[in-house]
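Student: kindly generate the corresponding structure for this input.
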Amino acid sequence: MQALLAAGMTPEDTLLDIGCGALRLGHKAVPYLKPGHYWGTDASLALMRHGRFTELPDPSTLPEDHLIEDAHFAFPGIPDSITLALAFGVFTHLPQSALQTALASLRRFPNLRATLFTVFLSETPGPTRQPDGVVTHPDRPPYHLPEAQIAATIADAGFTPARQPLLLPRGQVLWTAT
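Tutor: Predicted structure coming up:
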């Protein structure tokens, strides 16, 4: 929530929570946003449904059809009204091609102001110990990428890249694609 609020999120925004899982963010975002303004995607519909019933004080505040099973970042059934998107801890576990696919698919939302996402960074070609001790890799999870490669991926998708200064758990780095 802190990152989204710093990016200017208001209750009027319509948020797409990519890789929302069991609603780690959703349990905070749903009550903050106007009714119907939260949408979540994840590879597991069962996990999202579980989160809806266990994390939300009132599950009826999040319509079940606002939780979309989507392992391929195609965002089926997500409305054009999306103004902000967040993928926290998603692309740390997937190859760079997943980030490229997601950014390309996000271009279809005409009202999208920004997408926030996290990655691990490293300029070395081999395993890297991140600040909290987690070891990341260029070729298997958890993945890391060079900073210039992230910026180029964002720019190639037609967005403006910006690395954010916010310190995140496990050494993840927050990026904004506007």
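Student: switch to C-alpha atoms for all contacts and neighbour counts from now on
Tutor: OK.
Student: from the chain's centroid, how far away is whatever helix or strand residue 46 lives in?
Tutor: Using DSSP states H and E, residue 46 falls within helix 45-55. Averaged C-alpha coordinates place helix 45-55 at 18 Å from its chain's average position (Cα atoms, centre = their mean, to the nearest Å).
Student: other SSEs contacting whatever helix or strand comes next after that helix?
Tutor: Of the helices and strands lying after helix 45-55 in sequence (DSSP H and E), the nearest is strand 67-69. With contacts taken as 3 or more Cα pairs under 8 Å, 6 or more residues apart in numbering; DSSP states H and E, strand 67-69 sits against strand 38-42, helix 45-55.
Student: could you also give me the structure for this next sequence, so I can compare it with the first?
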Amino acid sequence: MRALLAADMTPDDHLLDIGCGALRLGHKAVPFLKPGHYWGTDASLALMRHGRLHELPQPEALPEDHLVEDRDFAFPGIPDAVTLAIAFGVFTHLPHTALTTALQNLRRFPNLRTTLFTVFLSDSATSTRQPDGVVTHPDRPPYHLPEAQVAKTITGTGFIATRLSMLLPRGQVLWSAT
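Tutor: You can find the predicted model right below:
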């Protein structure tokens, strides 16, 4: 929530929570946003449904059809009203092509002003110990990417790239694609 509030999220925004899992963000965002303004996607519909029932103080505040199973970052059924998107801890566990695909497909949202996402950074072609001790890899999870490659991917998909300074768990780096 801190990252979204720093990106000027208001209750009027329409949030797309990519890789929302069991609603670790959703349980805070749903009550903050106006009714119907939260959408979540994940590879597991069952996990999202579980989170809706067990993590939300009022499950009825989140319509079940606002949870969309999406393994391919195609965002099926997500309305054009989306103004903010976040993918926290998603691209650290997927190959770089997933980030490219997600950013390309986010271009279809005409009202989207910012997408926030996290990655691990390293220029190393081998395993890297991040500052907090987690070991990342260029070719398997948890993945790391060179900073220049992240910036190039963002700009190459038509967004403006900004590396944000917010300190995140496990040495993840927060980026904004505007």
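Student: my guess is residue 36 of structure 1 meets residue 63, correct?
Tutor: Yes. In this structure residue 36 of structure 1 lies within contact range of residue 63 using Cα atoms under 8 Å: 7.4 Å.
Student: now the helices: where do they sit in structure 2?
Tutor: For structure 2, the helices defined by DSSP state H cover 2-6, 26-32, 45-55, 96-106, 147-156.
Student: right, so of the ones you listed, which gets closest to residue 83 of structure 2?
Tutor: Smallest distance to residue 83 of structure 2 across these (Cα to Cα): 10.6 Å, for helix 96-106.
Student: how about that closest one: buried residues?
Tutor: With burial defined by 16 or more other Cα atoms under 10 Å, the residues of helix 96-106 of structure 2 counted as buried are 96, 98-100, 102-104, 106.
Student: that helix vs structure 1, mean deviation?
Tutor: Superposed on structure 1, helix 96-106 of structure 2 shows a mean distance of 0.2 Å to its aligned residues (mean Cα distance after the TM-score superposition for structure 1).
Student: what's that helix in contact with?
Tutor: Helix 96-106 of structure 2 is contacted from outside by 72-75, 91, 112, 145, 153-154, 157, using Cα atoms under 8 Å, 6 or more residues apart in numbering.
Student: can you check stretch 35-49 of structure 2 too?
Tutor: With contacts defined as Cα under 8 Å, 6+ apart, stretch 35-49 of structure 2 is touched by 12-23, 26, 29-30, 61-64, 66-71, 75, 78.
Student: what number of residues lie near the nearest residue to residue 13 of structure 1 once chain neighbours are set aside?
Tutor: Once flanking residues are discounted, residue 13 of structure 1 sits nearest to residue 83: 5.8 Å by Cα to Cα, 6 or more residues apart in numbering. Residue 83 of structure 1: 19 surrounding residues under other Cα atoms under 10 Å.
Student: return the residues in contact with the most centrally placed residue in structure 1.
Tutor: Residue closest to the average C-alpha location in structure 1 (Cα atoms, centre = their mean): residue 87, at 0.6 Å. Residues counted as contacts of residue 87 of structure 1 (Cα under 8 Å, 6+ apart) are 17-20, 115-118.
Student: ok, residue 9 of structure 2 next?
Tutor: By Cα under 8 Å, 6+ apart, the contact set of residue 9 of structure 2 is residue 84.
Student: the one 3 residues further on now?
Tutor: For residue 12 of structure 2, the contacting residues are 33-34, 37, taking Cα under 8 Å, 6+ apart as the criterion.
Student: quick one: buried ones out of these?
Tutor: Buried among the contacts of residue 12 of structure 2 by 16+ other Cα under 10 Å: 33, 37.
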